[in-house]
Structure formats: structure tokens, C-alpha cells
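J.: sequence plus the predicted model coming up.
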Amino acid sequence: MSIWEAIILAIVEGLTEFLPVSSTGHMVIASSLMGISAFEFTKMFTVTIQFGAILSVVVLYWKRFINSFDFYKKLLVAVVPALAIGFVLKDVVDAMLERVEVVAISLVLGGIILIFIDRWFREKTNPVTTPSYKNALVIGFFQCLAMIPGVSRSASSIIGGMTQNMTRKAAAEFSFFMAVPTMLAAAGYKVVTDLLHLEISDLLTFDLPKIEAGFNAITPQEWQALLIGNVVAFIVAMAAIKFFVGFLTKYGFKLFGYYRIIVGLVILMLLAFGVDIQVV
């Protein structure tokens, strides 16, 4: 992977991670068009640069993260379903990740839902701005739908928030907050097991030789790509979040729905024309 390819993928990650458009679908198209989707490092790169995107949420909303301990307890309640179900259905999720058509179909179906979602959940006169523990748990179960590739973690959790009478803005922001522990756990696990080729037990027992071997297996060029990718993803994600909150509050989801349908159809067309597309 060249530096320019790393920058392009990082821009795609930053733009799409927190928007309800599925970052997976966009990574599929971008990496395939650049001809790097089959490389093992590409798969690890797309996971690792999520750390940059996660950091953007913490920086933008840093006051919320130091506000109260109750905030963290609600986040914990919200992410428990994804961690538990993800652990139990890991093999099923991994199998779906190998099927590009699942990503494309999920994008199209999710797009159709977003076109009508504002009509289904109109803003109430007394909306919920701060979710209760029950609200957080329900939103957490909605987030589990994102285990289906192409559904979008952001879209599923925001819709979950709207079912709990939250405003679009409040639901979107809580979705951002949920992303921090959820993505941190998922990305951290992938980095340890797939990038460093370690077992979790190696970290828990602090098996220094194995840990050093894992880090040493990454080339200087790969380290450079990872560093640049995370920095770019961080900057772009910050801009994307600011744009999304303002746009969503004013215009709603419909445009994102049409966009998802277009992206899904593009993937299906590429598959129909025999383009070799692999899920990263």
C-alpha cells in the first residue's frame, strides 16, 4: 500500500464512519478500485485507522466525557448487547463479511428505510435529550443490526435512538459516544489478533517476546501508512461529524437514503460486470 492509497482510504473512513452510509460499503469500493482489497495489510489498515476516527469524537465532545460517571455507565449498558452478541455470533458475522452482495443489498435496503424514517419518527414536542438506562439498552440492541455488513452502525443506533423519542441530533450524538467503546473493543481485538498475530492471553500474561515479535513483523512503511492514516481519519472525521449534525438537524435522513441506494447499486453493477470485489 502506497502513502497515497493510505490517505485515500483514510479520507473515506473519516467521511463515512459516523454518517449513516456504511463505511464498509465505501471501503469495499475504494480498495477494490485501487486494486488493493486482496492484500492482508489493507484489511488491517481499514480497521486500525478507526482509532483516529474514535479520537475525533473524544476531542469534539471532550466535555461530555468528563461530565459524570453516569455517562459512562449508560455507554456501558448500550455496548453490552453488541459485545455479547458479537462474541456469540462471531463466526456468523465473519461469514457474512466475506459476501460483498450482502453489503450491497444492505446498503440498498437501509437506504429505502432512511428515505422514510423522518416520516415514521417525527420530532415530538417533549423529546428525550438524555437517554435513560432503558433507552441506552434498546439503542444498544439496535446497534447490533450493524453486524450485518452494509447496515451501518451509525444508522442503526441513530434509528434506535429515534424509537426512544430522541431528537435526531441527540440520537446522532449518542451514536457517536457509543462508537468509542464499541469500535475501540472491535478494532483493538482485530489489531491484536490479526495485525500483531497475538492471542489475548499473550497480552494478559504480558508475553514480551511474542508481543515484540508481533510489532517487529510490521514494516517501517506499514507503520508510516498507519500513522498517516490515523491522522487523516481523525481530521476528516471531525469535519464529517460537524457537518452531519448540522445537516441532519436541518434536513433529516432522506438524502443519505438516496445516496446509500446509489452506492449499493454501484457495487451490484460492479459485481455484475465481473469486477473482483472483496470485503476489507
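T.: That came through fine.
J.: alpha carbons only for contacts and neighbour counts from here, please
T.: Will do.
J.: which parts of the stretch 51-200 of the chain are helices?
T.: Counting by DSSP state H, counting those that start in this stretch, the stretch 51-200 of the chain has helices at residues 62-65, 69-88, 90-97, 100-120, 133-143, 153-163, 168-190, 200-204.
J.: packed most tightly, which of these would that be?
T.: Mean neighbour count (mean count of other Cα atoms under 10 Å) peaks for helix 153-163 among the helices of the stretch 51-200 of the chain, with a mean of 26.
J.: packing partners for that helix?
T.: Of the remaining helices and strands, those touching helix 153-163 by 3 or more Cα pairs under 8 Å, 6 or more residues apart in numbering; DSSP states H and E are helix 133-143, helix 168-190.
J.: for Leu55, which of those is the nearest?
T.: helix 168-190 (8.0 Å; Cα to Cα).
J.: what's the angle from the closest one to helix 69-88?
T.: Here helix 168-190 points in a direction 50 degrees away from that of helix 69-88 (axes from the mean of the first three to the mean of the last three Cα atoms, to 10 degrees).
J.: and helix 168-190, how far from the chain's centre?
T.: Between the centre of helix 168-190 and the centre of its chain there are 8 Å (Cα atoms, centre = their mean, to the nearest Å).
J.: ok, residues contacting it?
T.: Contact with helix 168-190 is made by 18, 44, 47-48, 50-51, 54-55, 57-58, 75-76, 78-79, 82-83, 123, 128-130, 154, 157-162, 200, 245, 248-249, 252, as judged by Cα atoms under 8 Å, 6 or more residues apart in numbering.
J.: longest single helix anywhere in this protein?
T.: helix 220-251 (DSSP state H).
J.: hmm, back to that, among the helices and strands packed on helix 153-163, which is nearest Arg99?
T.: The closest of the helices and strands packed on helix 153-163 to Arg99 is helix 168-190. By Cα to Cα, the value is 18.9 Å.
J.: JSON lines for the helices of the stretch 51-200 of the chain, including distance to Leu268?
T.: Compiled in JSON lines, the helices of the stretch 51-200 of the chain are given as follows (distance: least, Cα to Cα, whole Å):
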{"stretch": "helix 62-65", "distance to Leu268": "40"}
{"stretch": "helix 69-88", "distance to Leu268": "27"}
{"stretch": "helix 90-97", "distance to Leu268": "16"}
{"stretch": "helix 100-120", "distance to Leu268": "6"}
{"stretch": "helix 133-143", "distance to Leu268": "25"}
{"stretch": "helix 153-163", "distance to Leu268": "21"}
{"stretch": "helix 168-190", "distance to Leu268": "28"}
{"stretch": "helix 200-204", "distance to Leu268": "37"}
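J.: put this next to the previous one:
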Amino acid sequence: MDWLYAIVYGVVEGITEFLPISSTGHLILTGNLMGVPWSKEVKDAFEVVIQGGAILSVLVYYWRDFLQIRTIGHDKSQQNLWLGVLVATIPAVVLGLLFGDTIKANLFRPSVVAWALIVGGVLMWLIESRRVRPSVTAIEQIGVPKSFLIGALQCLALLWPGFSRSASSILGGMILGLDRQTATKFSFYLGVPTLGGAALKNLYDSRDLIFGEIGLTNVLIGSVTSFVVAYLAIGWLLRFVSTNNFKGFAVYRIIVGVIILALVATGVMQNGSLA
């Protein structure tokens, strides 16, 4: 049955990684509801690997944009864009190195994730309800100062597991004056170095589990599934935000958070550490 678990995990990861609904919360639900027999260490390692497939989908979806980095030497807009992406990555890298292990050991629990989903959903609803006319309508217009602030706000997902990296970066961008499409696109861009760096580090640390207990076949199945589904999810989300707001996601987050709390309260899901 490992191949089936690999496919389901890949689908869930691909759908939720870039949508503002928390991949962490959904992977918790998936593992518990399916009764996946893998150890905690194996689950953690596998989730990291298939996250790489989702990251690769961004590179493929925006391959033309990423190729423009070749013009960075004489293109001021490209210089500002990629400097902004680099600067925005710094807060997550620093906090991750300093407090990542402590946060995982103490806050990586279903109840904490559930409340992050609920609070994030409420904030999302409030931000959408009080939107002002955006001042930034293209990713090249963001600038370094706003990019850094978006990167700092992105760290809310690191400090509070379950809040969602994409939600914190998208909402942060909207608060700073970006329209939905630009905030969403920048969140995709920012996910490449932020998630990619973390994935490579964890891939190296967990290499024995990944290629031993999990098996190369299951790794490939999960990663390819994650890549394909994430690629489709990116296109869908960009089309969605061009004509819709995020209130539907806000309601969905609250519902999922309440479900997790109910499962914990009834004993169906244990509230122990997931790290």
C-alpha cells in the first residue's frame, strides 16, 4: 500500500503547498484519516521530498520568467525583482537556523496547527473586507523594502506551524499594497528559495530514511504526483484570484481547523508532537 500513500500524499501536497490553506494541516489530516503506518520520521522525510516536486512546478510554470535572470546585468527591473526575492528570503533563513528545531519540538502539534488555520482564516476575511485600492500591480514594482517586509511576514508560518507560508506572504503583500495577482505571484517566486533551501537541507539530513525505508519508487511516485498537481494548482489559483477574493479560503481554513480540534477532543487524533 505504500505506493497508494505516496500518491495521496503527493496529491495533497501539490494542492495545498501554494494555496493559502496550509499544507501542514492537510498532511496531518491525511496521515491520520488514512491511518498511514509509517513512523513519524518516515512521514516527515517523505513530506520534505515531495515538497521538492511542488517547488519544481514553479520553476517549470514560470520558466520564461526565470530565464530573464540572464538580463539581470543590464535590466534594472530584473535587478530589483531578484534582489527583492533574495532579501525576502533572509528572515526565514535566519529564524529557521536559530529556532527551527525548537519550534518543531514545542509547537508542531495538531491543536497548534488547528488554531493557526482558524486565526489565519479570520485574518484573511478581515483583510479582504477592508481592502483598499492596490498601489502595486506588477511584480517588478514591489521594491526591496516591501519585499523584505513580505519575507518577514512570511515567517509567521515558521513561528506558528499551520498558518501557511503562502497565506502569510500573500496576505502580507496585500497589506503592503500589492493586488491579489501580484501578491500571489511573488509568493510563488519566494517559495523557490525558501522551500527549496529547506527541502535540500532536510533531504540531506534524511537521506538514509528516504532511500532506505521509503524506497526510491515511492519517492518518485510522490514527487511526480506532487509536481503535476502543484503545476495545475498554480494555474488554477492565478485564474481564480484574477476574478475572486480569498474569503472562500478563509471559511475553508476555519472549517478544517475546527475539524482538527474536534478530532483531538474526541481522541481520534492525538495532540502529541508531530516533529
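T.: Looks like it came in fine. Quick caveat, the model's predicted, so the values are computed rather than measured.
J.: sorry, back to before: who wins for proximity to Ile7 of structure 1 among the helices of the stretch 51-200 of structure 1?
T.: In terms of Cα to Cα, the element of the helices of the stretch 51-200 of structure 1 nearest to Ile7 of structure 1 is helix 168-190, at 19.0 Å.
J.: output the residue interval of structure 2 matched by that closest one.
T.: The aligned range for helix 168-190 of structure 1 in structure 2 is 180-202, by TM-score structural alignment.
J.: mean offset of that stretch relative to structure 1 (after superposition)
T.: Once fitted to structure 1, stretch 180-202 of structure 2 is off its aligned match by 0.6 Å on average (mean Cα distance after the TM-score superposition for structure 1).
J.: sorry, back to before: of all the helices of the stretch 51-200 of structure 1, which lies closest to Gly25 of structure 1?
T.: Per Cα to Cα, nearest to Gly25 of structure 1 of the helices of the stretch 51-200 of structure 1: helix 100-120, 6.1 Å.
J.: on average, how far is the closest one from the matching bit in structure 2?
T.: Once fitted to structure 2, helix 100-120 of structure 1 is off its aligned match by 1.0 Å on average (mean Cα distance after the TM-score superposition for structure 1).
J.: which strands and helices sit next to that helix?
T.: helix 23-33, helix 254-272.
J.: deepest of those, which one?
T.: With neighbours defined as mean count of other Cα under 10 Å, these peak in mean count at helix 23-33, which reaches a mean of 22.
J.: just give me how far that one sits from the chain centre.
T.: With Cα atoms, centre = their mean, you get 13 Å for helix 23-33 of structure 1.
J.: orientation of it relative to helix 100-120 in degrees?
T.: Using the same axes, to 10 degrees: helix 23-33 of structure 1 against helix 100-120 is 140 degrees.
J.: so what touches helix 23-33 of structure 1?
T.: Taking Cα under 8 Å, 6+ apart as the rule, helix 23-33 of structure 1 contacts 9, 12-13, 16-17, 37, 42, 46, 100, 103-104, 107, 149-150, 152, 263-264, 267, 276-280.
J.: now with 6 Å, please.
T.: Outside helix 23-33 of structure 1, the residues that touch it by Cα atoms under 6 Å, 6 or more residues apart in numbering are 16-17, 37, 150, 277, 279.
J.: next, the mean deviation of it compared to structure 2.
T.: Relative to structure 2, helix 23-33 of structure 1 is 0.4 Å off (mean Cα distance after the TM-score superposition for structure 1).
J.: tell me what angle that helix forms with helix 90-97.
T.: Using the same axes, to 10 degrees: helix 23-33 of structure 1 against helix 90-97 is 50 degrees.
J.: show me what counts as buried in the very next helix or strand once past helix 23-33 of structure 1.
T.: Next along the chain after helix 23-33 of structure 1, taking DSSP states H and E as the criterion, comes helix 40-48. Buried residues in helix 40-48 of structure 1, counted by 16 or more other Cα atoms under 10 Å: 41-48.
J.: give the other helices and strands that helix 40-48 of structure 1 contacts.
T.: Under the contact definition 3 or more Cα pairs under 6 Å, 6 or more residues apart in numbering; DSSP states H and E, helix 40-48 of structure 1 sits against no other helix or strand.
J.: let's go with 8 Å and repeat that
T.: helix 3-16, helix 168-190, helix 220-251.
J.: now do it: everything it contacts.
T.: 1, 9-10, 13, 27, 31, 36-37, 187-188, 190-191, 194-195, 226, 230, 280.
J.: same check, this time on stretch 115-132 of structure 2
T.: Applying Cα under 8 Å, 6+ apart, the contact partners of stretch 115-132 of structure 2 are 21-22, 25, 160-164, 167, 171, 175, 177, 245-247, 249-258.
J.: try stretch 210-229 of structure 1
T.: With Cα under 8 Å, 6+ apart, stretch 210-229 of structure 1 has contacts from 1-3, 6-7, 9-10, 45, 48-49, 52, 195-198, 202-203.
J.: of the residues you listed, keep whichever come out buried.
T.: By neighbour count, with 16+ other Cα under 10 Å, the contacts of stretch 210-229 of structure 1 hold 6-7, 9-10, 45, 48-49, 52, 195-198 as buried.
J.: can you lay out those as CSV showing distance to Val236 of structure 1?
T.: Below are those laid out as CSV (distance: Cα to Cα, whole Å):
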residue, distance to Val236 of structure 1
Ala6, 14
Ile7, 11
Leu9, 11
Ala10, 8
Phe45, 16
Thr48, 15
Ile49, 12
Gly52, 9
Leu195, 24
Leu196, 26
His197, 29
Leu198, 31
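J.: closest to Ala237 of structure 1 out of the residues you listed?
T.: For these, the nearest to Ala237 of structure 1 is Gly52 (8.1 Å; Cα to Cα).
J.: measure the alignment partner in structure 2 of the closest one to Leu200 of structure 2 for me?
T.: Counting by TM-score structural alignment, Gly52 of structure 1 lines up with Gly53 in structure 2. Noted for Gly53 of structure 2: a distance of 12 Å to Leu200 of structure 2, by Cα to Cα, to the nearest Å.
J.: next one: Gln154 of structure 2
T.: Counting by Cα to Cα - Gln154 of structure 2 and Leu200 of structure 2 are separated by 19 Å.
J.: what residues are up against Ser164 of structure 2?
T.: 20-24, 117, 157.
J.: repeat that with 10 Å
T.: Ser164 of structure 2 sits next to 16-25, 113, 116-117, 120, 154-158, 170 when contact means Cα atoms under 10 Å, 6 or more residues apart in numbering.
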